[in-house]
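Participant: the sequence and its predicted three-dimensional model are supplied below.
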Amino acid sequence: MSNPPQNTNSAPQPRHLSTPRAAALSGIVFAVLFGTTIILIRIKMPAGLEDSTHWLKSQQSAITMATVLMPFAGISFLWFIGVVRDGFGRYEDRFFLSIFLGSGLLFLAMMFVATAVAAGLVASNTDVTDPTARSEVINFGRHVLVSASQTYALRMAAVFMISLATIWLKTKLMPRWLALLTYLVALTLLIVSEMSKWVELVFPAWVLVVSCLILAREAVENRARTADGSR
């Protein structure tokens, strides 16, 4: 007895993945969380070696909150990278894409290292009982935190911005003024990254501007599709 023919139409068909609309908000979420993290960690941080112990004691709860927020800021930044790359489409270039992805991931890794050092400083404030040793540990950790976040992370952020501005300028996927502004901001970060502890806020502000432009463009495109569909 022969088997009855099976209905192949009921089998699930593979579909192309598309970027979720909510992902476009990831840059705004990153800008808010990352900016808050920087403010919580760097507020009242002394410029020299003096009062480092007092800074850690007075800002312990704020630093702890920053270490909790940073992983979520990192997740949002990864989504932001995905949204930006999705906008490249068929214009994607492997050379500039490699620099774009590599610098973005290195920036995120350096910020994770800086935040982990901040978490270690909070733990050392109670685990290290000797006052002299505690002061030395805090001073050392503070220097590592500043170096990882300002010297290395910010410069990787600048490379991230330069590679992205180059892609935008060559493909014209984003306005020319945004690409030129991105070049200017990136070069500023490369030069003055160690001159002020608040210069780190420039990068999330730039991400916020880019995310708002992406959302605005998406809204215009959705209205255009809706108008075409209603005809």
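Facilitator: Okay, I see it.
Participant: switch to C-alpha atoms for all contacts and neighbour counts from now on
Facilitator: Noted.
Participant: apart from its chain neighbours, what residue comes closest to residue 66?
Facilitator: Residue nearest to residue 66 in three dimensions, not counting chain neighbours: residue 37, with 4.6 Å by CA to CA, 6 or more residues apart in numbering.
Participant: the most centrally placed residue in the chain sits in which helix or strand?
Facilitator: The chain has residue 77 as the residue nearest its centroid, 3.9 Å off, counting by CA atoms, centre = their mean. For residue 77, the host element (DSSP states H and E) is helix 60-88.
Participant: this is the comparison structure:
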Amino acid sequence: MEPNRERLRTPRAAGLAGIVFAVLLAAAIVLMRLAIPEGAAEAGDDTLSPGRRQAVHAALELVPFAGIFFLWFMGALRAQVGEREDKFVATVFLGSGLVFVATMFGAASAAGSILDDQQPSEFGRNFAYTLLTTYSMRMAAVFVFATSTIGHRLGVIPRPMAVIGYAAGLLLLFAGPAFPWSELVFPAWSALISVHLLRVRMRARPQPADVV
């Protein structure tokens, strides 16, 4: 009886971790976008004011916790799938998730390097956004594809939600730097999947036996 009870707790853990990750990542992206907007150097607004510096610092403080909750989210999703997962797609799922976390941390480190100067260098700004929009979000797209495929095949994710996942993955894969703020699609998708898992957990909760 104990293993079954633990398995019922897994979707709830995945949902909670995914929601926290989505909120933290979205907040970090918004703070970074507002504090260090792309094209600021060309517009002559390249000075890192105290307010902007504080926003960058706050975003950098959020990123490590976002990565931690994302790893928990990944682990809980794999536990929910169990031994039924396709090994090929599962390998892509795991690899893309780990590379996403690594590139996200790299983008945060590049963004943190601009705090040393009153006027952030164009190289540091471009390097941070390149890691985020070109590499990190495209790994996120692969993760979305793999999760949607596994979840739909095993009946964990319904068809409409899988279609939304594929659309979100295509947007993350091909939008890139051409569409600013498009990286918010990933935390939005994560929140959607998390809410679905929480609803599944509520429906699967065993009802108390009637007292005779």
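Facilitator: Yep, it's here. Just so we're clear, the structure is a prediction, and the values are computed from it rather than from any experiment.
Participant: so after superposing, what's the score?
Facilitator: Aligned and superposed, the two chains score 0.88 in TM-score terms (TM-score structural alignment, normalised by the length of structure 2); 204 aligned residues with a CA RMSD of 2.1 Å.
Participant: thinking again about what came up before, tell me the residue in structure 2 aligned with the residue nearest to the centre of structure 1.
Facilitator: In structure 2, the residue paired with residue 77 of structure 1 is residue 70, using TM-score structural alignment.
Participant: swap in residue 148 of structure 1?
Facilitator: By TM-score structural alignment, residue 148 of structure 1 lines up with residue 131 in structure 2.
Participant: also residue 163 of structure 1?
Facilitator: Superposed on structure 2 with TM-score structural alignment, residue 163 of structure 1 falls opposite residue 146.
Participant: so what's residue 214 of structure 1 up against?
Facilitator: residue 24 (CA atoms under 8 Å, 6 or more residues apart in numbering).
Participant: ok, now residue 103 of structure 2?
Facilitator: With contact set as CA under 8 Å, 6+ apart, residue 103 of structure 2 has these partners: 131-132, 135-136.
Participant: residue in structure 1 matching it?
Facilitator: In structure 1, the residue matched to residue 103 of structure 2 (TM-score structural alignment) is residue 110.
Participant: picking up where we left off before, name the nearest residue to the match of residue 77 of structure 1, sequence neighbours excluded.
Facilitator: Nearest non-adjacent residue to residue 70 of structure 2 (CA to CA, 6+ apart): residue 21, at 5.7 Å.
Participant: that neighbour and residue 29 of structure 2, how far apart?
Facilitator: As judged by CA to CA, to the nearest Å, residue 21 of structure 2 and residue 29 of structure 2 stand 12 Å apart.
Participant: then residue 105 of structure 2?
Facilitator: 13 Å.
Participant: again, but for residue 188 of structure 2
Facilitator: Computed as CA to CA, the residue 188 of structure 2 to residue 29 of structure 2 distance reads 12 Å.
Participant: tell me what the top helix by length along structure 2 is packed against?
Facilitator: Longest helix of structure 2, by residue count under DSSP state H: helix 2-35. Judged by 3 or more CA pairs under 8 Å, 6 or more residues apart in numbering; DSSP states H and E, helix 2-35 of structure 2 is in contact with helix 50-81, helix 185-204.
Participant: dump those helices to JSON lines, plus distance to residue 114 of structure 2.
Facilitator: Formatted as JSON lines, these follow (distance: least, CA to CA, whole Å):
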{"stretch": "helix 50-81", "distance to residue 114 of structure 2": "9"}
{"stretch": "helix 185-204", "distance to residue 114 of structure 2": "25"}
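Participant: run the angle between whichever helix or strand residue 140 of structure 1 is part of and helix 26-42 for me.
Facilitator: If you go by DSSP H and E, residue 140 of structure 1 is part of helix 131-146. Helix 131-146 of structure 1 runs at 150 degrees relative to helix 26-42, counting by axes from the mean of the first three to the mean of the last three CA atoms, to 10 degrees.
Participant: roughly how far is helix 131-146 of structure 1 from the heart of the chain?
Facilitator: Per CA atoms, centre = their mean, to the nearest Å, the displacement of helix 131-146 of structure 1 from the mean C-alpha position of its chain is 27 Å.
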